[in-house]
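> pasting a predicted model and its sequence here:
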Amino acid sequence: MQARHNVKEGDASALFSTVINPDIPSKLDFAGQTINLDRVDLYERLDRELTSMAYTHGNTLLTIKRANRYFPKLLPILKKNGVPEDLIYLACIESTLNPRAYSPAKAAGLWQFIPSTGKEYGLEVNEYVDERYHPEKATRAACRYLKNALAKYGNWESVAASYNAGMARISKELEAQKSKSAYDLYLNDETSRYIFRLLAMKLIMENPKAFGYRITADQLYAPIRTRKVEVNTPVEDWAVWADKQGISYLTLREFNPWIRAKSLPNKTGKTYTIEIPVADDMLRSTRKQQVYNHKWIVE
């Protein structure tokens, strides 16, 4: 360690990589609202999250690569339901766009619903089927939650805070602190930071190259086409069913993560749609590479 202390200032580059602080804009737009960052506290809260997220390379990089697969599925659902596209960044910070994500708090899927909230917003959640893991159905449920919260609060920052802390908590704090916006609330550290993590993810994903990310088109996770098979009867053994469809049980579960057991009683005769990947798309040599957003890559 003594030798390191004796290194001359001009030789520091021999030991350390250059560390660049991300640029913080003077204002930014989110979900149709302009956020003025002239306020010192707002500026520094965004600086904290943007600095942290920009240098959390692994998770941020995975989120960008996964976005190429999931944004084409999820953004049309937000649009159809009248939810601003910027709210997709909630899923990014909740799960890093991992549809099989599961938290210690028992939150699951891209949108990290806990069981009770998932059921409240129309998702089937039991030992055989858990639609919190269904990307499209969970996104539609998230839209219902977000629109309900917007009707209550009237601004998206409070909606986002409620997604982390729950509507009851945010409503209580808004009333108690005589405030109309979650930006002005004194909250626990996690929820206070949550809104700015959302803004930081938006800034990075809108222009990853500005934050040092260098991704080529073939490194993005390409969308995989599927054919759909409807099932409205019990399934005694999903592995046997998958084999008859010409796929492995592993592939069945990977493309239908909402299946949670090796069988499906289905006593009510409900119709479930199973997705089976197109064989050509399962090989890098034969798949068609698609780039959803060319700002994500170097060309």
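Structure received.
> hey, let's count contacts and neighbours off CA atoms from now on
Noted.
> quickly note the distance from residue 235 to residue 109.
With the distance defined as C-alpha to C-alpha, to the nearest Å, residue 235 ends up 24 Å from residue 109.
> of those two, which one has the most company?
Each of residue 235 and residue 109 had its neighbours counted (other C-alpha atoms under 10 Å), and the higher figure belongs to residue 109 (27 against 15).
> structure B:
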Amino acid sequence: MFSSRNDHSPGKRFYFGISVIILTAVISASALLILTGGTTADDTTAAAKKPSAALYGLPAFPSEISIFGEKVPLDQFGIRERFESELLGVVYSHSSTIRYMLRSGRFFPDISAILKEQGMPDDFKYLCVTESGLANAISPKNAVGFWQFLSATGVQYGLEITNEVDERYDFRKSTVAASKYLKEAYGRYKNWTLAAASYNMGMGGVSNSLNEQLANNYYDLFLNEETSRYILRIAAVKLVFENPEAYGFGVKDEQKYQDYKTKDVTVSATIDNLVTFARQNGTTYYVLKSLNPWLRSERLSVRPGKSYILKLPA
């Protein structure tokens, strides 16, 4: 009799509705606070003004740079922009540049020592980085190894290339061969920059370009895109390798790959099965081939009076 009035009066429905609204607002505000980590509208506005990603720009570089002991004429028409383009490529190709830096710890000591023995500027190790990234690469034109020799050119400068042996894959011997070529080119041009350019396009190509364009130096030549970039790319690699932290690379010397501890074994008789040879010498075929990548077959034929030096784990 009174229940209907007492349980469903407009007044009680009003206050109940208000309570529901307040409770919903409190829950919503709490959820928003959790999701935003307690930030305020001012915090959100301030955060929006900050960049959400790293800022990139043109890396700074010295007003004077050199390569192979010869000055790069940055004030000459177009040279600064071309150098900047190559520097950008080296600096912002992060993964590739880091890999090359890591490999340099293993290969630069021997390459530098050989260049010194051959009377070559040490900067030519950066040409090797530019050619192959300090790896036994194979180009679309079948240039092979650290120094990217074509087969005929490799043989011309003293490398053995057969079905079983390919010394283009021996970075030490190919460094000697590259030095022989570059010294010959220097003898022709009396200039290391032109000698290096010829390493990319051949001495014939450089000589023809110099004659046809009435020029006497690399930076005055109009060349194919690859060779026109080549020297400046090498110079950019040198700049970044010699100043890694200035260009954002935190590769420490102790992080670089170290040379393997090996011993030399002289082989003067044919090895019919290199797998068996590896096992007999306490190692694996994988390690044998990794330490001696110039071995291109599962056997090694040795002519009378000939011998080879294999590297095995010490």
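Received the coordinates, thanks. It should be emphasised that the depicted structure is a prediction, and the values quoted were computed from it without experimental measurement.
> the stretch 1-150 of the first structure: helices as residue ranges?
Counting by DSSP state H, counting those that start in this stretch, the stretch 1-150 of the first structure has helices at residues 2-5, 40-54, 57-80, 88-95, 115-120, 135-153.
> most tightly packed of those helices?
Ranked by average neighbour count under the criterion mean count of other C-alpha atoms under 10 Å, those are headed by helix 88-95 at a mean of 22.
> find me the equivalent region of that helix in the second structure.
Aligning helix 88-95 of the first structure against the second structure (TM-score structural alignment) gives residues 125-132.
> so how far is residue 19 of the first structure from the equivalent of residue 63 of the second structure over in the first structure?
Structural alignment (TM-score structural alignment) places residue 63 of the second structure against residue 26 in the first structure. Distance from residue 26 of the first structure to residue 19 of the first structure, counting by C-alpha to C-alpha: 22 Å.
> ok, those two, which is more surrounded?
For residue 26 of the first structure and residue 19, the more surrounded residue by other C-alpha under 10 Å is residue 26, and the numbers stand at 11 against 7.
> circling back to that earlier point, would you turn the helices of the stretch 1-150 of the first structure into CSV with distance to residue 214 of the first structure?
Below are these laid out as CSV (distance: least, C-alpha to C-alpha, whole Å):
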stretch, distance to residue 214 of the first structure
helix 2-5, 32
helix 40-54, 13
helix 57-80, 9
helix 88-95, 19
helix 115-120, 37
helix 135-153, 27
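> please give me every residue in contact with residue 74 of the second structure.
The neighbours of residue 74 of the second structure, taking C-alpha atoms under 8 Å, 6 or more residues apart in numbering as the test, are 63, 64, 80, 83.
> name the nearest residue to the first one, sequence neighbours excluded.
Right, residue 63 of the second structure. residue 74 (7.8 Å; C-alpha to C-alpha, 6 or more residues apart in numbering).
> how near is the alignment partner in the first structure of that neighbour to residue 196 of the first structure?
For residue 74 of the second structure, the equivalent position in the first structure is taken to be residue 37, counting by TM-score structural alignment. Residue 37 of the first structure sits at a distance of 12 Å from residue 196 of the first structure (criterion: C-alpha to C-alpha).
> and for residue 67 of the first structure?
Using C-alpha to C-alpha, one gets 20 Å for the distance from residue 67 of the first structure to residue 196 of the first structure.
> cool, residue 58 of the first structure as well?
In this structure, residue 58 of the first structure and residue 196 of the first structure are 19 Å apart, going by C-alpha to C-alpha.
> secondary structure element for residue 239 of the first structure?
Residue 239 of the first structure belongs to helix 238-244 when elements are defined using DSSP states H and E.
> with the second structure overlaid, how far apart is that helix on average?
In this overlay with the second structure, the average offset of helix 238-244 of the first structure from its partner residues is 0.6 Å by mean C-alpha distance after the TM-score superposition for the first structure.
> give the aligned range of the following helix or strand past that helix in the second structure.
Note on helix 238-244 of the first structure: by DSSP H and E, the next helix or strand toward the C-terminus is helix 249-255. When helix 249-255 of the first structure is aligned against the second structure using TM-score structural alignment, it corresponds to residues 285-291.
> give me the contacts around that stretch.
Identification of contacts with stretch 285-291 of the second structure by C-alpha under 8 Å, 6+ apart yields 274, 275, 278, 279, 295, 311, 312.
> adding neighbour count and distance to residue 227 of the second structure, write those out as JSON lines.
Supplementary listing: those in JSON lines, determined by neighbours: other C-alpha atoms under 10 Å; distance: C-alpha to C-alpha, whole Å:
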{"residue": "274", "neighbour count": "19", "distance to residue 227 of the second structure": "41"}
{"residue": "275", "neighbour count": "17", "distance to residue 227 of the second structure": "43"}
{"residue": "278", "neighbour count": "17", "distance to residue 227 of the second structure": "43"}
{"residue": "279", "neighbour count": "12", "distance to residue 227 of the second structure": "46"}
{"residue": "295", "neighbour count": "22", "distance to residue 227 of the second structure": "32"}
{"residue": "311", "neighbour count": "19", "distance to residue 227 of the second structure": "36"}
{"residue": "312", "neighbour count": "22", "distance to residue 227 of the second structure": "39"}
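> which of the residues you listed sit farthest apart?
The largest distance within those, taken as C-alpha to C-alpha, falls between 279 and 295 and amounts to 16.3 Å.
> coming back round to it: how close does the match of helix 249-255 of the first structure sit to the first structure?
Aligned to the first structure and superposed, stretch 285-291 of the second structure gives a mean residue distance of 0.4 Å (mean C-alpha distance after the TM-score superposition for the first structure).
> so what's the equivalent of residue 110 of the second structure over in the first structure closest to, chain neighbours aside?
Under the alignment by TM-score structural alignment, residue 110 of the second structure pairs with residue 73 in the first structure. Once its chain neighbours are removed from consideration, residue 73 of the first structure has its nearest residue in residue 136; the separation is 7.2 Å (C-alpha to C-alpha, 6+ apart).
> aligned to the one you found, what sits in the second structure?
When the second structure is aligned by TM-score structural alignment, residue 136 of the first structure is paired with residue 172.
> how far away is whatever residue of the first structure lines up with residue 150 of the second structure from residue 59 of the first structure?
Alignment note (TM-score structural alignment): residue 150 of the second structure maps to residue 114 of the first structure. To residue 59 of the first structure, residue 114 of the first structure is 22 Å away according to C-alpha to C-alpha.
> next: residue 164 of the first structure.
Counting by C-alpha to C-alpha, the gap from residue 164 of the first structure to residue 59 of the first structure is 19 Å.
> then residue 46 of the first structure?
Applying C-alpha to C-alpha, one obtains 18 Å for the distance of residue 46 of the first structure from residue 59 of the first structure.
> so residue 217 of the second structure touches residue 194, yeah?
Yes. The criterion here is C-alpha atoms under 8 Å, and residue 217 of the second structure meets it with residue 194 at 6.9 Å.
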